[in-house]
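Trainee: The following comprises the amino acid sequence and a computationally predicted model.
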Amino acid sequence: MNQNYIIPNQWSIIEEGFEAERVRSSESLFSLGNGAMGQRANFEENYTGETFQGSYIAGIYYPDKTRVGWWKNGYPEYFAKVLNAPNWIGIHVEINNEILDLATCKSIENYRRELNMKEGWYKRSFEAVMIDETRVKVESIRFLSLQIDELGAIRYSVTPLNREAKITFIPYIDAGIENEDTNWEEKFWEPIEILDDELCTSVTARTLKTRFEACTYMHNELAIDSIPINIDKTIHSKVDYIAHSYTHLVAVNSTFTLFKYGGYVTSLNHDRTTLREAAEKVVSIALEAGFDKLLAQQREAWDAIWQMADITIEGDVKAQQGIRFNIFQLNQTYLGKDDRLNIGPKGFTGEKYGGSTYWDTEAYCIPFYMATKDEKVARSLLKYRYNHLEKAIENAEKLGFTNGAALYPMVTMNGEECHNEWEITFEEIHRNGAISFAIFNYLRYTGDYSYIPEMGLEVMIGIARFWHQRASFSTFQNKYVILGVTGPNEYENNVNNNWYTNYIAQWCIQFAIEHIEKVKTGFPEDYSRIMGVTKLTENEIQQWIKVAENMYFPYSEKHGIFLQQDGFLDKPQITVSDLPKEQRPINQKWSWDRILRSPYIKQADVLQGFYFFEDHFSKDLLERHFDFYEPFTVHESSLSPCVHSIQAAILGRMEQAYTFYLRTSRLDLDDYNKEVHEGLHITSMAGTWMSIVEGFGGMRIKEDKMSFEPRIPMQWEAYSFKVNFRGVIVKLTVKHGKVKLLLEGNMPINVILNGEEITLHPNKELEC
């Protein structure tokens, strides 16, 4: 049974009533981020119950030594871990010398927390009865500034309700933290320096091995009933910790408030010798503005994001809440300001998976960022891969490939593979195809060909070389085959001729050859430079062509379908509908051996190919494959429901499309996979956006124009979204029996609506 404690609301995530067993899940769901740093929704005050404390800084990682039972040549030496960063949000609170702790209070009433997605803040309030019967009301609100991305702010207030109380606030910085996800239980940070003065208190620490430095800072201010006050502080410190203690006798119904400003400045963005100075500058800016103005700026910044990114749904609050939660978390994770960064699968909400980049970025996230932000953001994501091309070539060399063949990592922080499961590291090579597909997708959407000669073609050549070498000729099949792989369906390992892998390998080679010729003709200087760097010859290209033209694809004449892999039909053909519910999810109930021998599919595999290459196949062929494979799919990957929702919509199966949409949009809110306590599924959230825009809205690029084939679930009264397309913004509004299009721009453009080309004029709504 799915969790259902999140209260439906169009703009907020709301929890009412304190339940200890929900704390870790809510810490994930109410997480905050601003693209540069983030944190789980841990309590500011002490909590001795079960909790997962987590704060994270974008781009800072630790190479945790790989731990495997049996070492194999080619294994990465380390698994790059997202680092749990020093904790700056902590505030010990004492009421009449008793520690405020929701795990030990006599009672907790009127507990409520809210994540306001429209304005970008997190608020928590409750009444606690202490052991001595003192009743207090506590309210905290905090946010991570989008405008000043090294700054966070907290307003923490305590109000005695039945008697005066001696209240002590002890705000602190703690650099003695550990990762929950660690192979060897090593400490990842070493303290360097603690400094304290009236403007800024800081702890500077350095990561072991990677030698990143982070100055974690705080500044505290106090008020009684909104009137600033000064209280002498007591300082507590040790090698990796510093705290200030403030005590005040507070009258009944008076409110004692602590304003805490804090965050990180790091050696990623500053000279190591100036970190403290940079922290002081941020504090000065914060104090000049004050909490209320900073919060107002936060509202304005989020309003600007929502003006472009919002999707409205009328008549279905849970669906509306779901899509906004997904859009909100994507923007908290990545804003496109820094091309050294990428979108991690857990973002700033947890540590599982490690690394900051998976194929999810290219396969799922780039369409969202292309359409809701300036195309430069998507270009930055592609530049990230170009910057790592040399490492991708090194990764391939470690596995025995030569001549500049490139294998992009399954998991990475710096371009080097850091995933240590053999069935993923060595075999889930289809990730390479997603890189080339993202280049194609970017070109198709933006029309910006300049990326190809500047950066993209070198990446495409490295990938084509990999596929050429990875394929081997089978005298039995008289075709080129690709052996020993794991396709998108990770519930099959070490299979031969995964159809999706073979298909995207063939396409990558053909795509590279097509653009080698275009660059040769249209950009001769770039062509000369690229040929000089890659040493590509005509003879090598001919070898590529031979492989691509003679690629083997497993096929069933009986069923008229491409087979997911050789031998798929050898498995027992028992569909998910015949699988007892008590055995779900199978990844938590079954042995891995049993899963591998089963026909069950974790996520779209063959259907992933039909999604990417939709124009290559007829709708009848899609329907045949959807009807065959979806009944075997358990959707135990967060990336699965969105693809199926889009394809169900194409087939006109709106009830099924809606069901899949609701699952992908509320995957974490309703905890479908029973793992939200580990963190959110950030990258799959872009798939939720695609479910509406590409699925229900039917948005495609056809004939170099934007095309729509809108559909609407019966559960909705209307929906609308905007897309930024080549410098203009198009808004689509869909109601039952009615479609509206509005162009924001200076020049008319032609679009295709339900197969018919029409002209949109600036700021004139067209109704069809």
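Mentor: All right, it came through fine.
Trainee: okay, CA-based contacts and neighbour counts for the rest of this
Mentor: Will do.
Trainee: From the chain's centroid, how far away is stretch 86-96?
Mentor: On the basis of Cα atoms, centre = their mean, to the nearest Å, the separation between the geometric centre of stretch 86-96 and that of its chain is 30 Å.
Trainee: Can you show me the helices along the stretch 551-700 of the chain?
Mentor: Across the stretch 551-700 of the chain, reading from the start of the chain, the helices by DSSP state H, counting those that start in this stretch fall at 586-589, 592-597, 606-612, 619-629, 640-650, 654-665, 682-690.
Trainee: here's the one I want to compare it with:
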Amino acid sequence: MNQDYIKADEWSIIEEGFDLKRVKSSESLFSIGNGAMGQRANFEETYSGDTFQGSYIAGVYYPDKTRVGWWKNGYPEYFAKVLNAPNWIGIKVLINGVELDLATCKKVSAFKRELNMKEGCYRRSFDAVLSNNAMVHVDVTRFLSLDLDEVGAIAFKVTVENMDAEVSFFPFLDSGITNEDSNWDDKFWNTTKVSSSRNRAFIEAHTMKTNFRTCTFMQANLDYNGESISGSLEEQHDNFVSLKFSKKAKKGEQLSLTKFGGYTVSRNHPENELVHAANEVLDKASNFGFTKLMEKQKESWAKIWDMSDIVIQGDIKAQQGIRFNIFQLNQTYLGTDSRLNIGPKGFTGEKYGGSTYWDTEAYCIPFYMATKDEMVARKLLKYRYNHLEKAIENAKKLGFVNGAALYPMVTMNGEECHNEWEITFEEIHRNGAIAFAIYNYYRYTGDYSYIPEMGLEVLIGIARFWHQRANFSGYRNKFVILGVTGPNEYENNVNNNWYTNYLAQWCIHFTLEQLSKVKEGYQKDYNRIIGKTNLTPSECESWKKVADNIYFPFSEEHGVYLQQDGFLDKDLVKVADLDKTERPINQKWSWDRILRSPYIKQADVLQGFYFFEENFTLKELENHFDFYEPFTVHESSLSPCVHSIQAAKLGRMEQAYTFYLRTSRLDLDDYNKEVEEGLHITSMAGTWMSIVEGFGGMRVINDMLSFEPRIPKQWASYSFKVNFRNRILKVKVSQDEIHIELKGDEELVILINGKEYKLALNTTTII
């Protein structure tokens, strides 16, 4: 049974009632971020119950040494860990000397959390009876500023309802923190200096090995009936500093502590000026004040929502789901820094190392291309170009030569840091996703300049890898690719995974096409690239020979491409015939049993049909969907969205709707029973795709934007905006009509259900 305690609401995530057993899940669901930092929704006050503490700084990581039972040549030396950063949110609270702790209170009532996605803030309130019988009401508001992205703000308000009481606040900073996820329990942080000045405090620390220098800072102010209460230094030692604000409050009167905090980092400032930079940003925050900074937060989120919102009429749970996904994507990455990327857990947990996966290219780039300026997506592509030399080094470690590039499965700095051999060595399809993203970016934006400037070098490195990774089979008289893991990670070390082989063929052909195009139209860039890569015509001919003669496993009996050699040797029992108590199989079965089963973790062959649907007929899609989906357990967050898009294309709207709900509410309803570890950020872009590409049917066909809209029967209407080549289109689909409005500098011809329509500026076209 899925969790169901989150209240349905169009704009907010709401929890009512305090339950010790769901604290860690809620810490994930109510996480906040601003692209530069983020944090789980841990309580500010002391909490002695079970909790997963987590504050994270974008781009700051630790190279945790790989831990494996048997070392193999080519293993990465380390697994990059996203780091639990020094804690700045803490506020210890005493009421007549007794500590406020929801785990030990006599009674907790009227507990409510709300993540207001429209405004970008997190609120919490409750009533509690302490062991000394003091009855307190607490209201807390917290947000991470988009305008001052090094600053977070907290308003912590306490009212003692039944007596006069001495209320003491101890806002603190703590760098004595640990990671939940650690291979060797190494010390990740070294604190170098703790200091304070009046109502401000600072902890200077750096990461071990990577030597990221940080200053964690805070400023606190206490207000009582309009009077500002002075604080003092309470405690200061090796990795901790706290201030004290205390006031005897009359029964029923409120005390309000405001705390600004955050991080300055050597990635953005000279390392000897971090405290100075912290003081400067605290000055700015102070000049705004909590209320004004909160108003600016609302304004900034309003601008984001104006472009990225999807409005669904008639289905609150579906509406809440898509907004939650869009909100978390924007909290994680805003495109302001090309050194950053989109980790699969974002700022909500530590699993997966918090690094960059192929998810960015396959799922996230379409969302950022369409909801922001195209330069945001270009920065994500530039990120890979900047790591090309590392990708060549990664391939060289595995025995590849001549500039062949293998992009990492997991990375922070371009170097592979995933230490499971079946992933590191074998899940090489990630290379193809990066090449596809280059194609997809050009296809959608019309901006070809990336390819001669940067992309072609990436494509050459990838084509060289595929050429060397394939080998000629005399038995088949074809080129084969052996020993791989496809997107379906419930199959390891297989031969001729269809998706991998198809990507290899496509990548080579696409690279050869771009070489001709750049040679013809960008001679200077072409000469530079040929000189840099030493590419020769004979090498290109050798690539083409591989691509033209690659082997694809196919079943004449079933009329489908086989996921890999030997797939039909399996006991083909469909998922519907599995005992429900056996699910999810990744938690109930041994790995040996999973590997021998026909069960598919996520879209594999169907991932290829999603990427390259124009190369296959609708009947071919239908055949493959009907063959593979019944064996798919969807135990990857990346699976339901692809199936929703394809089900919609096939006109199977009930199935498409079911898959959409699963992808949009994957975390809210905790389908995979793991939300306490963090959210599935990158798959959230797939939720957006499920509506825009699935129900909306958005494609680029023959260089024209095209829509084939469909609508689930559960919805009265849905609408979304896309930025297509600097024109903004608003598409609204109801049960009876399609409305399309165009804004920009020039008219646009688009396709609707295969028919051309010329859209006039600032006019709504009704179809």
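Mentor: The structure has been received and is ready for your questions. From a predicted model like this one, the values you see are computed outputs, not experimental measurements.
Trainee: number of nearby residues for residue 547 of structure 2?
Mentor: Neighbours of residue 547 of structure 2 under the rule other Cα atoms under 10 Å: 25.
Trainee: Residue 628 of structure 1 too?
Mentor: Close neighbours of residue 628 of structure 1, defined as other Cα under 10 Å, add up to 15.
Trainee: Would you mind measuring from it to residue 615 of structure 1?
Mentor: In this structure, residue 628 of structure 1 and residue 615 of structure 1 are 20 Å apart, going by Cα to Cα, to the nearest Å.
Trainee: What are the boundaries of the helices in the stretch 1-150 of structure 2?
Mentor: Listed in chain order, the helices of the stretch 1-150 of structure 2 (DSSP H, counting those that start in this stretch) span residues 23-29.
Trainee: Now do the strands in it.
Mentor: 12-16, 32-33, 37-39, 55-57, 61-65, 78-82, 91-95, 98-99, 107-116, 121-129, 135-144 (DSSP state E, counting those that start in this stretch).
Trainee: ok, average deviation of the third one from structure 1?
Mentor: In the superposition against structure 1, strand 37-39 of structure 2 averages 0.1 Å from its aligned positions (mean Cα distance after the TM-score superposition for structure 1).
Trainee: residues touching residue 692 of structure 2, list them.
Mentor: Residue 692 of structure 2 is in contact with 698, 720, counting by Cα atoms under 8 Å, 6 or more residues apart in numbering.
Trainee: thinking again about what came up before, tell me the most buried of the strands of the stretch 1-150 of structure 2?
Mentor: Highest mean neighbour count of the strands of the stretch 1-150 of structure 2: strand 32-33, a mean of 30 (counted as mean count of other Cα atoms under 10 Å).
Trainee: how much distance is there from it to the middle of the chain?
Mentor: Chain-centre distance of strand 32-33 of structure 2: 12 Å, with Cα atoms, centre = their mean.
Trainee: hang on, residue 699 of structure 2 packs against residue 705?
Mentor: Yes - here residue 699 of structure 2 lies in contact with residue 705, judged by Cα atoms under 8 Å, at a distance of 6.1 Å.
Trainee: do you know which of the helices of the stretch 551-700 of structure 1 lies nearest residue 728 of structure 1?
Mentor: helix 682-690 (19.5 Å; Cα to Cα).
Trainee: after superposition, how close is the helix or strand following that closest one to structure 2?
Mentor: Read in the C-terminal direction, the helix or strand following helix 682-690 of structure 1 is strand 700-702, with elements assigned using DSSP states H and E. Once superposed with structure 2, the aligned residues differ from strand 700-702 of structure 1 by a mean of 0.6 Å; criterion: mean Cα distance after the TM-score superposition for structure 1.
Trainee: on average, how far is the next helix or strand after strand 700-702 of structure 1 from the matching bit in structure 2?
Mentor: Per DSSP H and E, the first helix or strand lying C-terminal to strand 700-702 of structure 1 is strand 705-708. Mean deviation of strand 705-708 of structure 1 relative to structure 2 after superposition (mean Cα distance after the TM-score superposition for structure 1): 0.7 Å.
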